[in-house]
Structure formats: C-alpha cells, structure tokens
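Student: Sequence and predicted model, in that order:
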Amino acid sequence: MKKVKVYIERSEDGCFYAYAANPMILPYGLTGEGDSVEQAKTDWLNVYEATRARYEEEGKTFTEAEFTFCYDVPSFLRYYAGN
C-alpha cells in the first residue's frame, strides 16, 4: 500500500481542490474539488473508489493507497472554524 500526501487548497474562485503532493507515486491520477474542505476530500475519495472499480472491470492491478490530507493555512483555518 502506498502512502500519499494530499494537499487541499482554497483557490481564488472560492472552491477547494485536492491534489497529490507527488502525483508520480501512483500509476493513476486523482483529483478532488468542492465548495468546502470536506467536499473536496469526499470527491477525492469517490474518484479513488471509481478508479479502483474501473481497474477491476478492466482486469488491471490496482495499487492501494492510504491518504494523509494536509491543508494550506487559509483552508485549515476555515475548516476548523466551521465555515
């Protein structure tokens, strides 16, 4: 199982985006987005599960991963402030 650090940042448009710190660690790409930190995180995990299902359907070997989510400072403060 690969350990992947995922950054969640708030962009200028107000949306939150999730991306891998080292995208080359996995043989597939993942992203997530949403109107909140939680939505971006949930979207990331949904894309991960959909990718797993697609690999299974195609008979490909799927690399399992464990994610650690990290936040930029404004996103971190907003998340823990409950906004």
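Tutor: Here it is on my side, so go on. On a predicted model such as this, the values are computed, not experimentally measured, just so you know. Numbers count the residues shown, from 1 in each chain.
Student: Only C-alpha atoms from now on, for both contacts and neighbour counts.
Tutor: Will do.
Student: Can you tell me the element Glu9 falls in?
Tutor: In this assignment (DSSP states H and E), Glu9 forms part of strand 2-10.
Student: Just the buried residues of that strand, please?
Tutor: Buried residues in strand 2-10, counted by 16 or more other Cα atoms under 10 Å: Val4, Lys5, Val6, Tyr7, Ile8, Glu9, Arg10.
Student: let's bring in a second model and compare:
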Amino acid sequence: MRKLLFAMLACTITLAFASCREKKAKDKVKDRVENVKESVEEALEEAQDQIEEGADEVKKALDEAGDEIEKAKEKLE
C-alpha cells in the first residue's frame, strides 16, 4: 500500500513540475483559440436549447389556440 501511495505521490510531483514550464507565445495563442472555440460551442448549444424551448412554447400555444377555435365552432353550431 505504501509503495502505491509513494508511486502516486511521485507521479503527482512530476506532473506538477512538468506543467509549470514556461509556455511559448504559440502555445498561449493555441490555448486562447481553444478557449474561444469552447465558448462558441457552449453559446451555440445554449442558443439551440433556447430555440427548441421557444418552438415547444409556440407549438403549445398553437395547440391551445386550435382547441379554443374548435370550442368556438361547437358553440356556433
């Protein structure tokens, strides 16, 4: 058990030091582009969800209006 914990600690420390290296400008730009891409994808997904919700609400309103029209027709007959 101790050997496993020691191995995990060693890997964690190694990864921590490896990730603290100085990034090049090219890497920074690449990271920013990826962040923008993710943000745009999230925004598009959110917009799609809102459009679908709006379409569902419109469909519901149309169904209700159709029901009201049918009721009005029945009263006239």
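Tutor: Arrived safely, thanks for sending. Values in this document were obtained by computation on a predicted structure and should not be read as measured data.
Student: Any idea what the TM-score is?
Tutor: TM-score for the superposed pair, counting by TM-score structural alignment, normalised by the length of the second structure: 0.33. Supporting figures: 29 aligned residues with a Cα RMSD of 2.0 Å.
Student: can you list contacts of the following helix or strand past the strand holding Glu9 of the first structure?
Tutor: Remark: after strand 2-10 of the first structure, the chain's next helix or strand is strand 16-20, criterion DSSP H and E. With contact meaning Cα atoms under 8 Å, 6 or more residues apart in numbering, strand 16-20 of the first structure is reached by 4-11, 30-37, 40-41, 44, 75.
Student: just to revisit the earlier point, list the helices and strands the strand holding Glu9 of the first structure packs on?
Tutor: Where contact means 3 or more Cα pairs under 8 Å, 6 or more residues apart in numbering; DSSP states H and E, strand 2-10 of the first structure is packed against strand 16-20, helix 37-57, strand 65-71, helix 73-81.
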